[in-house]
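> structure for the following, please:
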Amino acid sequence: MSQTITVIRGDGIGPEIMDATLHVLDAMDLGLSYEDADAGLAALEKHGELLPAATLDSIRRNKVALKSPLTTPVGEGFSSINVALRRHFDLYANVRPARSYPNTLARFPGDVDVITVRENTEGAYIGEGQAITEDGETATLVQKVTRRGSDRIVRYAFELARSTGRKKVTVVHKANILKTTSGLFLKVAREVAAQYPDIECNEMIVDNCCMQLVMRPEQFDIIVTTNLFGDIISDLCAGLIGGLGLIPGANIGHEVAIFEAVHGTAPDIAGQGKANPGALLLGAAQMLDHIGKPDQAERLRKAIVATLEAKDSLTPDLGGSGSTMDYTRAIASRL
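This is a model prediction of the structure:
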């Protein structure tokens, strides 16, 4: 049965890495079809708005989207197009896996295999209550954490552990200081964890978690935490494996899911054929898991690993001299 995916090509290097990703997916002969939709600068130029209603309609209709990086211009009405998408579709779970890959430029020699599950709709990023006094001396921001939001993100992390065979969930918080917001998150997390006796659970204060990730990342399996902490921790994990070029992201809601490369648009190399499509390809693998094709997702991941092992046509960020499409064709040849 054919599955239609909403495709957002994005800005900067976005169209290049999307073309590469679709080339590989087509080589896998998965019966996928694509519906193009615009967002970001491309949408602003064509439609006069950053996030057209037609794009939202396409995502709502297809329920699955694959998205390249987007640019949000300063002063155009959105603090972030990505945040706007998450709010519109209530994409409450942000899932970012980080694992060690062969022949990368990672400085950390250890074996990293960590999934960060980040609450995507609450906390410091809701943007409510932002104000600055007339004299410019004091700024304020409201943080909001709810029982519902905490329950569903922690439950998602434990269900992910069960479905993927992972054994441990680490709840990261700052309840020793943020006794209301982080305190509620931790309380709810403990209640949820008690319902999953088959999954080991431990708790860690966020600053200690960051230190432990750098010292002994092998102790972590799945990390679940609130919005701001999850943003920071997932980038720290990316640094352990060599950068954002191999970090995908899934934004999951009850009805809709959007899969992406989490890095930026890299306008300095746009159009030069240097961009690494690895993060978006790995996002496509997450998408295949989501739509019920886990065997094909693993097939794709293995082809990426085999190409890295062979050092075949790697892009400059991976230490090679290959172009975006050279690297893409090398991956496709190993499917």
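> please make it C-alpha for all contacts and neighbour counts, starting now.
Noted.
> grab the nearest non-local neighbour of the residue nearest the centre of the chain.
When the chain is reduced to its mean C-alpha position, the closest residue under Cα atoms, centre = their mean turns out to be residue 249, at 1.7 Å. Taking Cα to Cα, 6 or more residues apart in numbering, and ignoring the residues beside it in sequence, residue 249 has residue 96 as its nearest neighbour in space, at 4.7 Å.
> ok, now residue 243?
Counting by Cα to Cα, 6+ apart, the residue nearest residue 243 is residue 106, at 7.4 Å.
> roughly how far does the residue nearest to residue 249 sit from residue 39?
With distances defined as Cα to Cα, to the nearest Å, the gap from residue 96 to residue 39 amounts to 22 Å.
> one more to line up against the first:
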Amino acid sequence: MKHVITLIPGDGIGPEITEAARRVLDASGVEIEWEVVEAGEAVIKEYGTPLPEPVLDSIRKNKVALKGPLTTPVGTGFRSVNVALRKALDLYANVRPAKTLPGVNSRYDNIDLIVVRENTEDLYAGVEHMVGEDAAESIKIITRRASERIVRFAFELAKNQNRRKVTAVHKANILKLSDGLFLECARKVAQEYPEIEFEDRIVDNMCMQLVQKPELYDVLVMPNLYGDILSDLCAGLVGGLGVAPGANIGDEAAVFEPVHGSAPKYAGQNKVNPLAIILSGVMMLEHLGEFEAAARVRQAVNEVLEEKKFVTYDLGGSAGTSEMADAIIRKMQ
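Below you'll find the model as predicted:
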């Protein structure tokens, strides 16, 4: 079966790492037709926006996209291009796995966590204003609909991946109405999945727990702000943002992307680690039902990491972006 997939190269290092991922995914045996569309700083002059409508139209049509990192330009109306993309397509679930990789230095072994972050509201709704000249107010929005939807997504993910537990993360001891509503919704949805263990943790305690005993946790679900923070913490448990894949998933579309930024100072140097976007591509293959191909790419990645002969500088090697991709491709042949 052929898949038509939107490809957004992105800014900075984006074009280099997306090309590396594209070649690896093409070598996986899956037939992919890439529809390349441009977004970010390079298109502002032509379209007057870093997120032109043809990009959104392409994703709506194809349902699936692989995206390089985008830079939010200073001095525009966009708080974040990524946030605007997620809102426009109602990509309400941000999914960030954190899994130990062979040959990648970390303080921990056998980490296997998934952070499920609500993607559309909370403080990231951006409802804020000045109160006089000396105070600023931001409004935290938590709704029953979005809370139930994200918690149900987390339980369905746990069920489909045969995972044992879902932990809801909150600050309901202090934010009794907003986080209290999220926790109430989580407890209600959990009753629909009696086969999966459910618990909740206060967010500050959760940070300590993840540092002390991450092996106790499995799938974590939380509102937007806590998800942004804890997903980076979890990435730190397995080697950092350079090995952290991600996905933004809605009912009608899904966009897969690395967690890290566009790193413009490294653009064009064939230097950066392409692993985060390659692993995001693996998540994309699984989303498409191409599980054998996904396993093939993952195995090839693990073999290259174990050998350490063709890895980038941050992983202890001297290979370039394209050379690391070449090594992964050779492992699949």
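> helix, strand, or coil at the residue nearest to residue 249 of structure 1?
For residue 96 of structure 1, the secondary-structure state derived from DSSP: H, G, I helix; E, B strand; the rest coil is strand.
> for residue 106 of structure 1, helix, strand, or coil?
For residue 106 of structure 1, the reduced secondary structure class is coil; criterion used: three-state DSSP.
> and the next helix or strand past the helix or strand encompassing residue 116 of structure 2?
The secondary structure element spanning residue 116 of structure 2 is strand 112-118 (assigned by DSSP states H and E). Tracing the chain C-terminally past strand 112-118 of structure 2 and defining elements by DSSP H and E, one meets strand 128-130 next.
> residue boundaries of the helices in the stretch 1-150 of structure 2?
14-26, 44-47, 53-62, 81-89, 144-160 (DSSP state H, counting those that start in this stretch).
> which one of those lies closest to residue 4 of structure 2?
Taking Cα to Cα as the criterion, residue 4 of structure 2 comes closest to helix 53-62 out of the helices of the stretch 1-150 of structure 2, the separation being 6.1 Å.
> would you mind measuring from the equivalent of residue 288 of structure 2 over in structure 1 to residue 195 of structure 1?
Structural alignment places residue 288 of structure 2 opposite residue 291 in structure 1 (criterion: TM-score structural alignment). When distances are taken as Cα to Cα, residue 291 of structure 1 and residue 195 of structure 1 turn out to be 27 Å apart.
> which position in structure 1 pairs with residue 140 of structure 2?
Using TM-score structural alignment, the equivalent of residue 140 of structure 2 in structure 1 is residue 143.
> which parts of the stretch 201-333 of structure 2 are strands?
According to DSSP state E, counting those that start in this stretch, the stretch 201-333 of structure 2 carries its strands in the segments 219-222, 245-249, 254-258.
> could you dump those strands to TSV with distance to residue 283 of structure 2?
Output for these, formatted as TSV (distance: least, Cα to Cα, whole Å):
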stretch	distance to residue 283 of structure 2
strand 219-222	16
strand 245-249	8
strand 254-258	7
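> relative to residue 7 of structure 2, which of those strands is closest?
Within the strands of the stretch 201-333 of structure 2, the stretch nearest residue 7 of structure 2 is strand 254-258; the backing value is 9.6 Å (Cα to Cα).
> in structure 1, what stretch matches the closest one?
The counterpart of strand 254-258 of structure 2 in structure 1, counting by TM-score structural alignment, spans residues 257-261.
> average distance between that stretch and structure 2?
Superposing on structure 2 places stretch 257-261 of structure 1 at an average distance of 0.4 Å from its equivalents, by mean Cα distance after the TM-score superposition for structure 1.
> residue 138 of structure 1 reaches residue 130, doesn't it?
No - using Cα atoms under 8 Å, residue 138 of structure 1 is not in contact with residue 130; the gap is 10.8 Å.
> list the contacts of stretch 91-102 of structure 1.
For stretch 91-102 of structure 1, the surrounding residues in contact (Cα atoms under 8 Å, 6 or more residues apart in numbering) are 85-86, 110-121, 149, 153, 156, 234, 237-238, 241, 246-254, 256-257, 305, 308-309.
> residues touching residue 153 of structure 1, list them.
When the contact criterion is Cα under 8 Å, 6+ apart, the partners of residue 153 of structure 1 are 92-93, 117-119, 224.
> if we use 6 Å, what do you get?
Going by Cα atoms under 6 Å, 6 or more residues apart in numbering, residue 153 of structure 1 touches residue 119.
> what's the match for it in structure 2?
In structure 2, the position corresponding to residue 153 of structure 1 is occupied by residue 150, as judged by TM-score structural alignment.
> what's around the residue nearest to residue 243 of structure 1, how many residues?
The local packing of residue 106 of structure 1 (other Cα atoms under 10 Å) involves 17 other residues.
> ok, now the one 10 residues further on?
By other Cα under 10 Å, the residues close to residue 116 of structure 1 number 27.
> give me the neighbour count for the residue lying closest to it once chain neighbours are set aside.
Using Cα to Cα, 6+ apart and skipping residues adjacent in sequence, the residue nearest residue 116 of structure 1 is residue 223, 4.8 Å away. Residues contacting residue 223 of structure 1 under the criterion other Cα under 10 Å number 27.
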